[in-house]
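Student: for reference, the sequence and a predicted model appear below.
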Amino acid sequence: MLTKRIIPCLDIKDGRTVKGVNFVGLRDAGDPIELAKKYTEAGADELVFLDITASHEKRKTLVDLVEKVAQAISIPFTVGGGISTVEDVARLLQAGADKITINSAAVRQPNLIQELANCFGSQCVVVAIDAKLENGHWRVYTGGGRQKSDWELLAWAKEVEQLGAGEILFTSMDHDGTKKGFANELLALLSKELTIPIIASGGAGNLGHFKDAFEVGLADAALAASIFHFEEISIPELKNYLNQHKIAVRL
């Protein structure tokens, strides 16, 4: 049985880790390098680093910071923010990233997914999808949740898989930072309709929310930020809890 993965997320703005609610109201959560070290030692399975204003500010991801984080950790490391070319990805992989995640650029130029998968392998390409419920439809957003796209969630997720993405990182904008649980019905739908792994993001507030993401949402991995950054839940505590509930995790 494949183990379920626990993934802390470092949302980076101006070189610092930040966290908000529903993609707004950001507050400082600490030094990314120190947090990355802490999570590696605590037993996180992977780490995600998102330069959350890079696309909006039309600039590239902070490569020097990626390099420093990569040197501080020994677990798989996914980087996103401002990536729009094969050269961007090559630079980040050279800096120490294991995988990259694209969102806005993928919606703008879907063929980029195929191009990256052909160049670096599908296992390296994670497509992040941010979606929000509007008039009964889950609409895909880009630009850090600022711009509404023409895509509906499931249609875009299927397109992404077909183009060669290795994983999908799905964030419900309605659940993000609320600590009321993940969007489990949607996660289950994506998991049943697609064959690639789905990472749940947005809404973790307690131990039971992770259990539900795996049991109800059928997610392959669960990502969280503030509850780890502000030490509301520790990774060893979470993994022990999941293990006690017969959910396979790497202890």
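Tutor: Nice, thanks for sending it over.

Student: going forward, measure contacts and count neighbours with C-alpha atoms only.
Tutor: OK.

Student: all strands in the protein, in order from the N-terminus.
Tutor: 5-13, 16-21, 24-30, 47-51, 77-80, 99-102, 125-134, 137-142, 147-152, 167-172, 198-201, 221-224 (DSSP state E).

Student: alright, now check it against this:
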Amino acid sequence: MRHLRVIARLDIKGPNLIKGVHLEGLRVVGDPHEHALRYYADGADELLFIDIVASLYQRNNLSDIIKRAADRVYVPITVGGGIRSLADVETMMHSGADKVAINTAAIARPDLVGEVARRYGSQCMVLGVEAKRVAPGRWEAYTDNGRERTGKDVVEWVKEAVARGAGEILLTSVDQEGTRKGFDVPLVQAVCDAVAVPVTASGGFGQAEDIAAVAPTGVSAIAVADALHWKRMTLPGIKQHAAACGLDVRMEGPA
């Protein structure tokens, strides 16, 4: 029976937890710390914090938020947004992060992927991918919250990054993100087929049937934001649906 992790995704802008559609049209949800603690208590397998304006302003403001969360959360924490150097990774790890998700800086300088993997281990180096469909069966990697084209084919890019040392893929479908219309299953399938590292599908989760649709791809985790933020579904409820699909999920909450 294949294990599935359910990850609570928290997109941060300044001091606020926010949520958009297609990574745009952002609405304030509330205090990220309160939500992180609630998701942890409800049984999130991991927490994912993304500073969504960090690349724009060339800085990541999450260290204080991560420090507060790490004091009270005992599941892995992944941090992304504006991480451009080994020094930035060091700051996040000292703040309490277990993994870093790097997108823009990895595309700008792919050697960074190997540098992070060598210093901190491949398990720490998560490649963040923002994918947009450009043709049937083809997706282009984007940066800066789906605004900037890179010209890189998503499948080729994830293969290259894994060869360089990336130990995990955080795959966000910009087309599906915030729509509640389900994951981009062909995209997830293409990436899962291309690499032998864990893949987290993000963007589009809306209802229980979406888990059944994405499960056969071999995906290792799903990231959920909208459904949790607006309390349309709970983490135990999501996990019960996953179990009903024949997936192995951790049902108990924190000790």
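Tutor: Yes, it's here. Remember, predicted model here, so these are calculated numbers, not experimental data.

Student: deepest in the core, which of the strands of the first structure is it.
Tutor: strand 198-201 (a mean of 28; mean count of other C-alpha atoms under 10 Å).

Student: relative to the second structure, what is the average displacement of that strand?
Tutor: With mean C-alpha distance after the TM-score superposition for the first structure, strand 198-201 of the first structure departs from the second structure by a mean of 0.5 Å once superposed.

Student: who touches the closest residue to residue 218 of the second structure other than its chain neighbours in this structure?
Tutor: Leaving aside its sequence neighbours, residue 218 of the second structure sits nearest to residue 192 (C-alpha to C-alpha, 6 or more residues apart in numbering; 6.3 Å). Each residue near residue 192 of the second structure by C-alpha atoms under 8 Å, 6 or more residues apart in numbering is listed here: 198-199, 217-219.

Student: before we move on, what about residue 15 of the first structure?
Tutor: By C-alpha under 8 Å, 6+ apart, residue 15 of the first structure lies in contact with 31-32, 62, 65.

Student: for it, give its distance to residue 48 of the first structure.
Tutor: Using C-alpha to C-alpha, to the nearest Å, we find residue 15 of the first structure at a distance of 15 Å from residue 48 of the first structure.

Student: likewise for residue 122 of the first structure?
Tutor: Taking C-alpha to C-alpha, one finds residue 122 of the first structure at 17 Å from residue 48 of the first structure.

Student: swap in residue 120 of the first structure?
Tutor: Counting by C-alpha to C-alpha, the gap from residue 120 of the first structure to residue 48 of the first structure is 18 Å.

Student: contacting residues around residue 186 of the first structure?
Tutor: Each residue near residue 186 of the first structure by C-alpha under 8 Å, 6+ apart is listed here: residue 217.

Student: same check for the contacts of residue 15 of the first structure, but in the second structure.
Tutor: Listed in the original numbering, those still in contact in the second structure are 31-32 (both residues aligned by TM-score structural alignment, their matches' C-alpha atoms under 8 Å).

Student: what's the most distant pair in the contacts of residue 15 of the first structure?
Tutor: Within the contacts of residue 15 of the first structure, 31 and 62 form the most distant pair, 14.2 Å apart (C-alpha to C-alpha).

Student: thought residue 162 of the second structure was touching residue 195?
Tutor: Yes - with contacts counted by C-alpha atoms under 8 Å, residue 162 of the second structure reaches residue 195, the gap being 7.2 Å.

Student: on that earlier part again, redo the strands of the first structure as a markdown table? Include distance to residue 87 of the first structure.
Tutor: Output for those, formatted as a markdown table (distance: least, C-alpha to C-alpha, whole Å):
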| stretch | distance to residue 87 of the first structure |
| --- | --- |
| strand 5-13 | 21 |
| strand 16-21 | 25 |
| strand 24-30 | 30 |
| strand 47-51 | 17 |
| strand 77-80 | 14 |
| strand 99-102 | 12 |
| strand 125-134 | 14 |
| strand 137-142 | 21 |
| strand 147-152 | 25 |
| strand 167-172 | 21 |
| strand 198-201 | 26 |
| strand 221-224 | 27 |
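
Student: and these: which comes nearest residue 240 of the first structure?
Tutor: Evaluated over the strands of the first structure, closeness to residue 240 of the first structure peaks at strand 5-13, with 12.0 Å, by C-alpha to C-alpha.
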